[in-house]
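here's a sequence, model it:
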Amino acid sequence: MNQDATRPAATDFMSTPSMFGAPCWVSLTSRDLEATMDFYHALLGWTWRPARLGEHFRVALSDGRPVAGIAAVAAMWQMAVAWTPYFAVPSANEAASRVRERGGTVAVGPISLTPGRAALLADRDGATFGVWEGELASDWESWRSSAPAFIRLHTRDAFDAAIFYGEVLDWATGGAGCCEVVYEGGEVVLRSFGDPVARIESGALEAAPDPSIRPHWQVHFSVADVAACARAAEEHGGSVLSKGAEEAVLRDRDGAQFTVTSRQEP
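Predicted coordinates:
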């Protein structure tokens, strides 16, 4: 297999965004780089190019645009196999400090990378997320149009979670480029420049927090054919956890969970 693109790694990152607090990237930790690349190429048509971080890393391309990162370090670094969203911040150090002050956890970093600084964090309920300070792997609008449809936090108390993330990521502060937070359709919705970019849900508005929920961020990828993606997942060593007409919850061959959502054509 040779799905690596020939464009140089020097183009991995673009200009610093004018927004902050919004999701700006998603990354997958896996055990087997080649197997993971094969799986997502078959499922989503992604091709690959080398990343600046070394031989265990790749950047996924959709129609030539960077959309996600793969890090085959789960076994090496004793990390969970999972998809993780990253949020753009002015300062990774400040975001990490805010997480600690509010009862969350700093798992990794902040660390300096060639184009910026990153940290891997967890909120008060254990849901893992990252923050990124610096240049982005793709123009933000291009990434939004060709990468995940959105991300959703499944948690025990949506309003408590919204307060935590709002304080860490400066949501609804009124500054230029910050995100707006609204409640609609039974969920807390994060909007950036008017577009919904993340959702937080915990069940019915008046329901008590559900102790059975394992809080986590779920990445939703926009696809043309949900049923075809579900079949491809099973044919290439993954599994289907649930499936409907508009979306399916899948696991890749390493065990990372994600959702494919029907693309709404204009």
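
could you use CA atoms for every contact and neighbour count after this?
Will do.

tell me where the stretch 1-150 of the chain has helices.
33-44, 92-101, 140-146 (DSSP state H, counting those that start in this stretch).

and for comparison, fold this next one:
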Amino acid sequence: MDTFSRDMPGAPCWVSLATHDLAAAEEFYRAVLGWEFRGSRLGEEFRVALAGGEPVAGVGAVVARLGVPTAWTPYFAVGDADVTAARIRERGATMAVGPLALPTGRAALAADREGAVFGFWEGEVVPRWGTGRDGPVWVELHARDPFAAAVFYGEVLGWADERPGSLDVAYEQGHVVVRRGTRTVARIDAEAAEAAPDPQARPRWQVHFTVTDLDAVADRAVRHGGGIASAVTTSAAHRRVTLRDWAGALFAVTEATRRP
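Alright, predicted model coming up:
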């Protein structure tokens, strides 16, 4: 049965890497994360990454054509891309690309008022995306003002409204946590981001992928031309680190330390 963005309003529904070299991207992520790749209905410039046989992410050679930076970007499900674009403009943020008509829906890129880039999608979505063992753990916004960011995204994407299927938003242990049912799908954290040249210190969305051996993944990233972009952080439940791929795109990997 098909699943559509209107059925999961405001929830992350996909992540995509904008790159300038599809072949190099496939080689890196196959070696580091063990992904396989197949074609997509979006054309020769787009590929779908598979983890355990399930779609986990998109990779598109769109940097030159659309003028976007090499980066990982989360996409949020919306019922009407035009309405969402209007809400973004009304709140002083920036529409960067689209909405563009694609074979399975409509996509757009925007930047919030602090400059963090995100996408939104109206149309068919991958059923149960992000819930598998190898799917994204969550997407996380590093923001100067997490409360203002939560209000912005709540108004733009319809978080915590009265519609069926809307997301719950709560403040827990210094973080804004966004859930769909019992599953955490997004988090907003404060970030020391005062005009720093370090891209990690600027407001941005970060994508987390689940791995079983964080140290081995980090080592493979370095050996295949990437790098380690942060110290490893450890909690009672997880170990996490931010990595950099061969072209400079940042992503995070998370290893569970507390087994179910």
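
re earlier: tell me which of the helices of the stretch 1-150 of the first structure sits nearest to V189 of the first structure.
Distance to V189 of the first structure, taken as Cα to Cα, is lowest for helix 140-146 among the helices of the stretch 1-150 of the first structure, at 16.0 Å.

make a markdown table out of the helices of the stretch 1-150 of the first structure and add distance to G166 of the first structure.
Listed next are the helices of the stretch 1-150 of the first structure as a markdown table, based on distance: least, Cα to Cα, whole Å:
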| stretch | distance to G166 of the first structure |
| --- | --- |
| helix 33-44 | 32 |
| helix 92-101 | 11 |
| helix 140-146 | 20 |
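
which one, of these, ends up nearest to F13 of the first structure?
Using Cα to Cα as the measure, helix 140-146 is the one of those that comes nearest F13 of the first structure, at 10.8 Å.

may I see the buried residues of that closest one?
Buried residues in helix 140-146 of the first structure, counting neighbours by 16 or more other Cα atoms under 10 Å, are found at W140, W143, R144, S146.

what's the distance between V177 of the second structure and L214 of the second structure?
24 Å (Cα to Cα, to the nearest Å).

so which of the helices of the stretch 1-150 of the first structure is nearest A72 of the first structure?
For those, the distance to A72 of the first structure is smallest for helix 33-44, at 5.2 Å, taking Cα to Cα.

which position in the first structure pairs with P164 of the second structure?
With TM-score structural alignment defining the correspondence, P164 of the second structure maps onto A176 in the first structure.

who touches its match in this structure?
M19 (Cα atoms under 8 Å, 6 or more residues apart in numbering).

repeat that for L109 of the second structure.
The contact partners of L109 of the second structure, by Cα under 8 Å, 6+ apart, come to M95, A96, V97, G98, P99, V117, F118, G119, F120.

out of those, which is most surrounded?
Among those, the one with the most neighbours (other Cα atoms under 10 Å) is F120, at 29 neighbours.

that one against A107, yeah?
Yes: at 5.9 Å, F120 of the second structure counts as touching A107 under the criterion of Cα atoms under 8 Å.

would you say W205 of the second structure is within a strand?
Yes: assessed with DSSP: H, G, I helix; E, B strand; the rest coil, W205 of the second structure lies in a strand.

now it: closest residue in space, sequence neighbours ignored.
Closest residue to W205 of the second structure apart from its sequence neighbours, by Cα to Cα, 6 or more residues apart in numbering: L141 at 4.3 Å.

that neighbour -> the first structure?
By TM-score structural alignment, L141 of the second structure lines up with L153.

residues contacting the strand or helix carrying its match, please?
L153 of the first structure belongs to strand 148-154 when assigned by DSSP states H and E. Residues outside strand 148-154 of the first structure that contact it (Cα under 8 Å, 6+ apart) are 85, 196-202, 213-222, 261, 263.

now list the buried members of these.
Using 16+ other Cα under 10 Å, the buried members of those are 85, 196-202, 215-222, 261.

so where is stretch 30-50 of the second structure in the first structure?
Under TM-score structural alignment, the match for stretch 30-50 of the second structure is residues 41-61.

what do F120 and A107 of the second structure both touch?
A81.

can you pull the contacts of H20 of the second structure?
A61, V62, V63, A64, T70.

now those as CSV including distance to E54 of the second structure and neighbour count?
Shown next, in CSV, are these (distance: Cα to Cα, whole Å; neighbours: other Cα atoms under 10 Å):
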residue, distance to E54 of the second structure, neighbour count
A61, 21, 20
V62, 23, 19
V63, 26, 16
A64, 29, 12
T70, 24, 20
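
how about CSV for those, with distance to P9 of the second structure added?
Output for the contacts of H20 of the second structure, formatted as CSV (distance: Cα to Cα, whole Å):
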residue, distance to P9 of the second structure
A61, 28
V62, 26
V63, 28
A64, 31
T70, 27
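
thinking again about what came up before, how close does the strand holding L153 of the first structure sit to the second structure?
Strand 148-154 of the first structure differs from its equivalent in the second structure by a mean of 0.6 Å after superposition (mean Cα distance after the TM-score superposition for the first structure).

now do the same for T29 of the first structure: its match in the second structure.
Using TM-score structural alignment, T29 of the first structure sits opposite A18 in the second structure.

just S15 of the first structure next, same as before
Aligning on TM-score structural alignment places S15 of the first structure opposite T3 in the second structure.

quick one: the residue nearest to W205 of the second structure and D80 of the second structure, what's the gap?
From L141 of the second structure to D80 of the second structure the distance is 23 Å (Cα to Cα).
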